[in-house]
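Q: Following is a predicted model, sequence given first.
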Amino acid sequence: MILLDGKLLSAQIKQEIAADVAQIKAEGGKIPHLVAILVGTAGRSETYVASKMKSCEEVGMHSTLIRFDDDVTEAELLAAVTDVNNNPDMDGLIVQLPLPKHINPDKVMETILPAKDVDGFHPINIGRMAKGLPAYVSATPQGILEMLKRYDISTSGKHCVVVGRSQIVGLPMSILMQRNDYPGNCTVTLTHSKTQNLAEICRSADILIAALGRPEFITADMVKEGAVVIDVGLERVPDATKKSGFALKGDVKFDEVAPKTSYITPVPGGVGLMTICSLMQNTLKAARREVY
């Protein structure tokens, strides 16, 4: 079993991005600028956004955080998005999800200019990704592809099972893994909460990608010997033995599944760190106008 070390890879990728940004600066070019909009003070969202802003600083990018209270109106939020769209100094924009119930997230995502949609959530970017055209790919799926590539994991002709059909991870992941490219060329089965014989399908996977948001749902009896297991989950589970009162768990029951695998991601220290790196890579592309 080989651990797919997101901490190691993310450090390498950040060094590469930092070198690119330093070269842009030395040549008198425009420094990439990421803008994050955060609504409310939910602990998890605060943590995610803080990590993204810190990563910008580490690689030499500019960043701006725009905050709103939970009671911000949809019109006010859309106006802020439009302001960023119209600001030529701001290259990439993310609106941290989830949003309060009175705000339609699809309307917000569709208001972001596709050229600044470094999260890859705009329908135009999703459509371009599905057609194999240049696009901003959702950060988590892109991070997983980067991990598979850097560990030189074979994908051609393999059976890839994706558990979870969210538009952020599961759906784009299933499309990317079947594309005629590397990583790709898999036969893909996309499963979800209504899938019958889920355990049997998972056992047939050469590459199993768990992205359903249910802690330790994937157990050893659902994984075949030698499989590659990618765990996208990250949930807080009560744990009295921890000073914080909780432990971070993925969708995979790591201790019992890991011995059966050829490669597996840890939680934490796996996919999450790659997601942030992908966001930085997309912001660099946006500053260079590589996609649009």
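A: The structure has been received and is ready for your questions.

Q: can we go C-alpha only for contacts and neighbour counts from here?
A: Will do.

Q: all strands in the stretch 51-200 of the chain, in order from the N-terminus.
A: Using DSSP state E, counting those that start in this stretch, the strands of the stretch 51-200 of the chain run over 62-68, 92-95, 159-163, 187-191.

Q: right, so those strands: which one is the most enclosed?
A: Per residue and on average, the most neighbours among the strands of the stretch 51-200 of the chain fall to strand 159-163, with a mean of 26 (mean count of other CA atoms under 10 Å).

Q: Please name whichever of the strands of the stretch 51-200 of the chain is nearest to residue 230.
A: For residue 230, the closest of those is strand 159-163, at 9.5 Å, according to CA to CA.

Q: next one: that closest one to chain centre, how far?
A: Distance of strand 159-163 from its chain centroid, counting by CA atoms, centre = their mean, to the nearest Å, is 17 Å.

Q: Quick one: work out the angle between that strand and strand 187-191.
A: 20 degrees (axes from the mean of the first three to the mean of the last three CA atoms, to 10 degrees).

Q: name the helices or strands packed onto strand 159-163?
A: In terms of contacts (3 or more CA pairs under 8 Å, 6 or more residues apart in numbering; DSSP states H and E), strand 159-163 is packed against helix 170-178, strand 187-191, strand 207-210.

Q: Use this one as the comparison:
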Amino acid sequence: MSAVRIDGNAVAADVRANVARAVRALPGQPGLAVVLVGDDAASEVYVRNKVKATAEAGMISHHHRLPASASQSDVETLIARLNADPDVDGILLQLPLPAGLNADAAIERIDPAKDVDGLTEVSAGRLSLGKPGLRPCTPVGSVILAKRALGDNLSGKHAVVIGRSILVGKPAALLFLAENCTVTIAHSRSADLPALCRTADILVPAVGKPEMVRGDWVKPGAAVIDVGINRVPAPEKGEGKTRLVGDAHFESCAEVAGFITPVPGGVGPMTIACLLRNTVLAACARRGWPVPQDL
């Protein structure tokens, strides 16, 4: 068996196209504010990509940069200003923050109505209770990819999420539960993890351990939605070179699975696409606009 590769770039392009159509149908332009603190090189790339994608979708991008020397008060004061700005529908605080700053405290200052990352306690509570709210982008993208592979009706499927982080593992489990899946959250203390994974119709590795999941962990025909993004040495490319791999060993898993996301090019592109989608949803909720059907 050779798994069907789920093209995250193509699915993300579809989501972004839907967002752009939705924006054109709205009575005004949603606005996304991205806050970058410090000069982390990877964060600068992520922010640049988010700003570009926001503009391409027809939305207004509000880009705010603070120096690495910024205090906790500086960050929280900026967030308060963005909370009060009627032209800002979504606020994204780019992580990680420089050493010495408390990211959790800063995130909690974000108005939940503008929490397009879905990370505040209010957003997490609404997800847990099944109430409407903004959901974390990467887990939402994972569900969309699973549906693209297995169809829109995931009811009755067994989803095994490896990882219990508040960023991906727990919200992903709750989102699959909302799709009427039977959900197991596995982690480092789970007994006989490979056997547990072999029961999954949808396997979601999200632990940050390069190529941990091997082919003999996968149920034949399952969908593997690999959330891991790990940089590992690639001596074949030259001294000091690296490459990106997921939490699943792609080659061996692809021999058994029915569907699998590659790394890169799988879940990663979905994160920005779902961020744009969340910004439109936030704008509609805040401004009383009808939610476009395409979303």
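A: Arrived safely. All figures in this text were calculated on a predicted structure; none of them were measured in a lab.

Q: quick one on the thing from earlier: how about the strands of the stretch 51-200 of structure 1 in JSON lines, adding distance to residue 121 of structure 1?
A: Listed next are those as JSON lines, based on distance: least, CA to CA, whole Å:
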{"stretch": "strand 62-68", "distance to residue 121 of structure 1": "19"}
{"stretch": "strand 92-95", "distance to residue 121 of structure 1": "9"}
{"stretch": "strand 159-163", "distance to residue 121 of structure 1": "19"}
{"stretch": "strand 187-191", "distance to residue 121 of structure 1": "19"}
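
Q: now the helices and strands packed on strand 159-163 of structure 1 in TSV, with distance to residue 133 of structure 1?
A: TSV is the format used below for those (distance: least, CA to CA, whole Å):
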stretch	distance to residue 133 of structure 1
helix 170-178	12
strand 187-191	20
strand 207-210	24
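
Q: tell me the most buried of the ones you listed?
A: Sort those by mean neighbour count, taking mean count of other CA under 10 Å, and strand 207-210 sits at the top with a mean of 27.

Q: Tell me which residues are up against the lengthiest helix in structure 1.
A: Ranked by residue count and defined by DSSP state H, the top helix of structure 1 is helix 6-26. Outside helix 6-26 of structure 1, the residues that touch it by CA atoms under 8 Å, 6 or more residues apart in numbering are 30-32, 58-61, 147, 265, 269-274, 277, 280-281, 284.

Q: Kindly state which residue of structure 2 is aligned to residue 191 of structure 1.
A: By TM-score structural alignment, residue 191 of structure 1 lines up with residue 186 in structure 2.

Q: can you check residue 229 of structure 1 too?
A: When structure 2 is aligned by TM-score structural alignment, residue 229 of structure 1 is paired with residue 224.

Q: I'd assumed residue 204 was in contact with that match.
A: Yes: Residue 224 of structure 2 is within contact range of residue 204, at 6.0 Å (criterion: CA atoms under 8 Å).

Q: Leaving out sequence neighbours, find the closest residue to the residue most central in space within structure 2.
A: The centroid of structure 2 falls nearest to residue 138 when counting by CA atoms, centre = their mean (1.3 Å). Nearest residue to residue 138 of structure 2, sequence neighbours excluded (CA to CA, 6 or more residues apart in numbering): residue 271, at 4.9 Å.

Q: in which helix or strand would I find that neighbour?
A: Assigned by DSSP states H and E, residue 271 of structure 2 falls within helix 268-287.

Q: quick revisit: for the longest helix of structure 1, list every residue counted as buried.
A: Under the neighbour-count criterion of 16 or more other CA atoms under 10 Å, helix 6-26 of structure 1 has 6-7, 9-10, 13-14, 17-18, 21-22 buried.

Q: do the same with stretch 228-248 of structure 1
A: 228-235, 247.

Q: circling back to that earlier point, quick check: ChimeraX command selecting the buried ones in the contacts of helix 6-26 of structure 1.
A: To isolate the buried members of the contacts of helix 6-26 of structure 1 in ChimeraX, using 16+ other CA under 10 Å:
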select :31,32,59,60,61,147,265,270,271,272,273,274,277,280,281,284
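
Q: How much space separates the equivalent of residue 246 of structure 1 over in structure 2 from residue 233 of structure 2?
A: The alignment partner of residue 246 of structure 1 in structure 2, by TM-score structural alignment, is residue 242. Distance check for residue 242 of structure 2 against residue 233 of structure 2: by CA to CA, to the nearest Å, it reads 4 Å.

Q: One more: residue 157 of structure 2?
A: With distances taken as CA to CA, residue 157 of structure 2 is found 36 Å from residue 233 of structure 2.

Q: on that earlier part again, ok, and what's touching the helix holding residue 271 of structure 2?
A: With contact meaning CA under 8 Å, 6+ apart, helix 268-287 of structure 2 is reached by 8-9, 11-13, 15-16, 19, 22-23, 30-32, 50, 53-54, 57, 89-90, 113-114, 116-117, 134-135, 137-138, 140-142, 227, 289-291, 295.

Q: what angle separates it from helix 8-25?
A: Angle between the axes of helix 268-287 of structure 2 and helix 8-25 is 20 degrees (criterion: the same axes, to 10 degrees).

Q: distance from helix 268-287 of structure 2 to structure 1 after superposition?
A: For helix 268-287 of structure 2, the mean distance to aligned residues of structure 1 following superposition is 1.6 Å (mean CA distance after the TM-score superposition for structure 1).

Q: follow-up on the earlier one: I'd like to know which of the strands of the stretch 51-200 of structure 1 lies nearest to residue 45 of structure 1.
A: Closest approach to residue 45 of structure 1 among those (CA to CA): strand 92-95, 10.4 Å.

Q: And for residue 214 of structure 1, the neighbour number?
A: 15 (other CA atoms under 10 Å).

Q: Residue 218 of structure 1 now?
A: Residue 218 of structure 1 sits with 24 neighbouring residues when counted by other CA under 10 Å.

Q: What is the aligned counterpart of it in structure 2?
A: Using TM-score structural alignment, residue 218 of structure 1 lines up with residue 213 in structure 2.

Q: pretty sure its match is touching residue 245, no?
A: No: Residue 213 of structure 2 lies out of contact with residue 245 (CA under 8 Å); the separation is 11.6 Å.

Q: what's the distance between residue 5 of structure 2 and residue 66 of structure 2?
A: In this view, residue 5 of structure 2 and residue 66 of structure 2 are 40 Å apart by CA to CA.

Q: In structure 1, mark out all the helices, start to finish.
A: Assignment of helices within structure 1 using DSSP H yields the ranges 6-26, 43-59, 74-85, 105-111, 123-130, 139-150, 170-178, 198-203, 254-257, 271-288.

Q: Tell me which of those helices sits nearest to residue 223 of structure 1.
A: Closest among these, using CA to CA: helix 198-203, at 4.7 Å.

Q: Okay, buried residues for that closest one please.
A: Across helix 198-203 of structure 1, burial judged by 16+ other CA under 10 Å covers 201-203.
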